[in-house]
Structures are given as structure tokens and as C-alpha cells.
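In: below is the sequence, then the predicted model.
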Amino acid sequence: MRTVHVVTHPEATHHVEGAVGGWHDSRLTPAGLRAAASLAQALRARIPDGAEVELFSSDLQRTRQAAEEVAELFGVTPIPDRRLREKSYGQAQGKPQEWLDRRFVPPPAVGERMDHDEGVEGAETKAEWAQRSYAAMGEILQRPCEHQIVVTHGGSLTFVIASWIKMPIESAGYVSFRAPSGSITTLREDDFFHNRHVVSLGDARHLDTALRAVP
């Protein structure tokens, strides 16, 4: 039986500064670091001693910091993968969120959503974001390991789950899986039917109430 534990990084500096995240390389806040320690302990309690564990992480600072807290408890080395990054917002990254909000062009209710131009120079399309996320998860899931931990971003969580359930990319343009920062989503595949379950989405019981901000 395979279990994938998907972690959304805790509170980062761009959250409290009201800045656009994306590929902006923000760090965890002091509260975020405390949350990272709590989620690491929660994972340690869920995964049996002696179980085989692999740890993958987006290569941005805020996810690497969270992954390092987990790695210390499990005695593993995080495997960085830039494909697990949040969506790139191009020239908006690091700017005030209201700067992006004034320029953002939302996708249509019907029609082309994945290649939609959101009106921000240099930003990824949703298709580009999904394709790299699916590719990263495809390689992770080719590895035979009982417990895999994936540390990523709140936005990218949608495509991690969508790839897990083998949702066609074009359909993923209509779905959003929301979870609090610093939460754990549990995915499990059984050994008999090989069905892929979403066991829990965005479990944040290990966090203090004040830290449960949805990005």
C-alpha cells in the first residue's frame, strides 16, 4: 500500500507582507517555522517506525525550510524539484497583491481556460503549471516506496491531487482543492484494486488556530 502525504508549506513572509508569492523566494515566518515543526511531528506520528520514506520538495526557500524540519525527524534527505513550485506570476512576483489584482484577467466560465492569458507579463498559463506538476508527480509515483512526502504550495496542491486521481489536464482547469497553509493531505493507493483514495484534504489539526491561514 502506498501513502502520499502532501504538505502545503506554512506561513511565509509574502503572506504577512501582502505580496504575490509564485516564484518569489520568500521564507517562512517565525510562526511558519513553528508550524513546520508541528507538521513534522504530525507526520512522524502517522508513519510507522521503520517504514520506507521518501521526501520531495519544491526548491523554493519556504518549502525547503518545511522539508528540512520533516527530514530531520525521518533521517532522510529532501529531493528538490522545481516542478513542484507554485505558479509563476511573472513580473507580479514579490509585488503587492493589489498590483496583481488590478491587472489580473480571470478565465472564462466556459471555453479555453488552461491556455488563458491572465494579463500579466511572464506569468505561466495554467496549462504550463499543470503540465510540470503532473510530470513531477508522475516520476514520484514511478518510485516504489511505501510512504512518500511531498512538500509543495497551496496552489500546486490542486494539480498534485488531480494528477493522483488521473484527471485529464484539460479537466483540471475547472477544479480547485483548497487547503490551509501548513496542512497535510493524505492520498492512498490500495494493494488489491489499486484504487487511489483522497483520504483527507488539508488536515490542520496539528496547527494552532492562529496559523491556519488559507493562502
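Out: It's in.
In: contacts, neighbours, all on C-alpha from now
Out: OK.
In: now do the helices in the chain.
Out: 13-17, 30-46, 61-74, 97-103, 126-142, 157-164, 169-172 (DSSP state H).
In: nearest to residue 2, out of those?
Out: Nearest to residue 2 among the helices of the chain is helix 126-142 (9.2 Å), distances taken as C-alpha to C-alpha.
In: what's the angle from that closest one to helix 157-164?
Out: Going by axes from the mean of the first three to the mean of the last three C-alpha atoms, to 10 degrees, helix 126-142 is angled at 50 degrees with respect to helix 157-164.
In: follow-up on the earlier one: Throw the helices of the chain into JSON lines and include mean neighbour count and distance to residue 85, thanks.
Out: Converted to JSON lines, the helices of the chain look like this (neighbours: other C-alpha atoms under 10 Å; distance: least, C-alpha to C-alpha, whole Å):
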{"stretch": "helix 13-17", "mean neighbour count": "16", "distance to residue 85": "15"}
{"stretch": "helix 30-46", "mean neighbour count": "19", "distance to residue 85": "18"}
{"stretch": "helix 61-74", "mean neighbour count": "22", "distance to residue 85": "9"}
{"stretch": "helix 97-103", "mean neighbour count": "13", "distance to residue 85": "19"}
{"stretch": "helix 126-142", "mean neighbour count": "17", "distance to residue 85": "8"}
{"stretch": "helix 157-164", "mean neighbour count": "23", "distance to residue 85": "10"}
{"stretch": "helix 169-172", "mean neighbour count": "16", "distance to residue 85": "17"}
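In: ok, and here's another one to check against it:
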Amino acid sequence: MTQRLTEILLIRHGETAWNAERRLQGFLDIGLNEQGRQQAAALALALRDEAIDAVFASDLQRARDTAEAIATPRGLAVSTDANLRERCFGAFEGLRYDEIVDHFPEAWAQWQAREIDARYPAGVQAAETLREFSARAVAAVSAIASRHPGQKIAIVTHGGVLDCLYRAARGVDLQQPRDFDIMNTGVNRFGWADGALHVVSWGDVRHLDPAALDEIGQ
């Protein structure tokens, strides 16, 4: 029997200070900056007329706070899931990209080549390989979607998670260079049914137009 379609709004969290300075976050729990809070407010305003049945987020603050902007006006609670976290990058975390190049040139080259089984040096926690991370991300979203047949749900997560989900839905190899943008608070619409994800639309950031952000600031 065909399962009823789950509509999924997959959204990257708002901007953080570390995003702005190109410092890698991974599992580190960094909050939104002022720009990120404005983006989250603009996102919530843009989605105000959509009937969303449930809101989920990574348990990291930047995703959770973005999700709260969507959930609170609807009287919904945000359900958090650690499996929606960004990839764990081990010792890369907390460093700017230029610092990673200087400290770990070989591992940096593996990252840029998207070597799917490369494991970078450990930090506070052991790093995930790209293969492990993708499996975690896709399984987490599929599990959530399977519990909400026929409903529309919002999931606020991270850029790396969105990269993996786009590739899974479109059949794009993990090693292929990225040729699509993943914007802070961009709205990416997916469908899920019968165990499969598909992309409906990608990268809607109309709510980030200067005029829209100015309205939030008034």
C-alpha cells in the first residue's frame, strides 16, 4: 500500500558569528548572532500562513532557536534530535578554515576531495567519516518523516545534513563537488513516501530580501 506523502520543510539554522568568520562549528554549540535572529524572525513571518503539524530540530542551540521561531506562534513544542546535528569534525572544530589548512594540511586535502571514508584527527570527540555522517542524517530525517504520514513538518538542521539529504534524494554521489547553495534559513521542500525522499524545491530565501529584513527590524 502506498504511504501518504509527508511534506518536509528542511531548513538550515540562522547565521552564527562563527558562520560569519568561517570558523567550523560541527558539534560545538554556538548560538545565533543578531543577523541570525533576524533571519529566523523573517523565516517565521514568511511561513506564518502554512499549516505545519510538527517542528523538529537538532539539539544544538543555533538550530533549536531557529526552530522556536517557527513553533512558538503555532503553540507547538520543538522536538529535538541529536541525530540531526552537523557532522562531527573532531580536531577541526573551533578552527577557521585557514587554520585547518595550516594545522592539518593532509586532512584538509581529504576534506576538500570529499573522501567519504577519511576520518580527521580527533578533538574532544572522534570525527565522523562522510559516509557515517550521511547515513546518520538520512536515517534521522527518514525516521521522523515516517512517523508523520500525510502531515507537513518542519525540520531545522545544519548545512552538512542538508547536503547529504539533497544528494540522497537526487542520487548525487557524496564525492561529487557541491554545485548547489545551502543558505542560512533557506527553505528546502522535500516529500517522503514509501521509504524515499524527493526534492520538491530548493533554496527559497525570498524572506532574506533586504526589504523583508528591514520589516523585521522595524
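Out: Everything's here; your move. Just so we're clear, the structure is a prediction, and the values are computed from it rather than from any experiment.
In: can you calculate the TM-score here?
Out: Once the chains are laid over each other, their TM-score by TM-score structural alignment, normalised by the length of the first structure reads 0.80; 201 aligned residues with a C-alpha RMSD of 3.0 Å.
In: returning to what we had before: would you reformat the helices of the first structure as JSON lines and include distance to residue 86 of the first structure?
Out: Shown next, in JSON lines, are these (distance: least, C-alpha to C-alpha, whole Å):
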{"stretch": "helix 13-17", "distance to residue 86 of the first structure": "13"}
{"stretch": "helix 30-46", "distance to residue 86 of the first structure": "17"}
{"stretch": "helix 61-74", "distance to residue 86 of the first structure": "10"}
{"stretch": "helix 97-103", "distance to residue 86 of the first structure": "15"}
{"stretch": "helix 126-142", "distance to residue 86 of the first structure": "8"}
{"stretch": "helix 157-164", "distance to residue 86 of the first structure": "9"}
{"stretch": "helix 169-172", "distance to residue 86 of the first structure": "16"}
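In: among those helices, which comes closest to residue 199 of the first structure?
Out: Here helix 157-164 is closest among those (C-alpha to C-alpha), at 11.2 Å.
In: what distance do you get for residue 57 of the first structure to residue 193 of the first structure?
Out: Between residue 57 of the first structure and residue 193 of the first structure the computed distance is 29 Å (C-alpha to C-alpha, to the nearest Å).
In: of these two, which one has the most company?
Out: residue 57 (28 against 7; other C-alpha atoms under 10 Å).
In: now for the residue nearest to residue 204 of the first structure when sequence neighbours are not counted: which residues touch it?
Out: Nearest residue to residue 204 of the first structure in three dimensions, chain neighbours excluded: residue 183, at 4.7 Å (C-alpha to C-alpha, 6 or more residues apart in numbering). For residue 183 of the first structure, the contacting residues are 7, 8, 9, 10, 39, 202, 203, 204, 207, by C-alpha atoms under 8 Å, 6 or more residues apart in numbering.
In: by neighbour count, which of those wins?
Out: residue 10 (33 neighbours).
In: map that residue onto the second structure.
Out: Using TM-score structural alignment, the equivalent of residue 10 of the first structure in the second structure is residue 14.
In: and what of residue 126 of the first structure?
Out: Using TM-score structural alignment, residue 126 of the first structure pairs with residue 130 in the second structure.
In: from residue 174 of the second structure, how far off is the spatially closest residue to that match that is not a sequence neighbour?
Out: Spatially, and ignoring its direct neighbours in sequence, residue 130 of the second structure is nearest to residue 116 (4.7 Å; C-alpha to C-alpha, 6+ apart). Using C-alpha to C-alpha, we find residue 116 of the second structure at a distance of 7 Å from residue 174 of the second structure.
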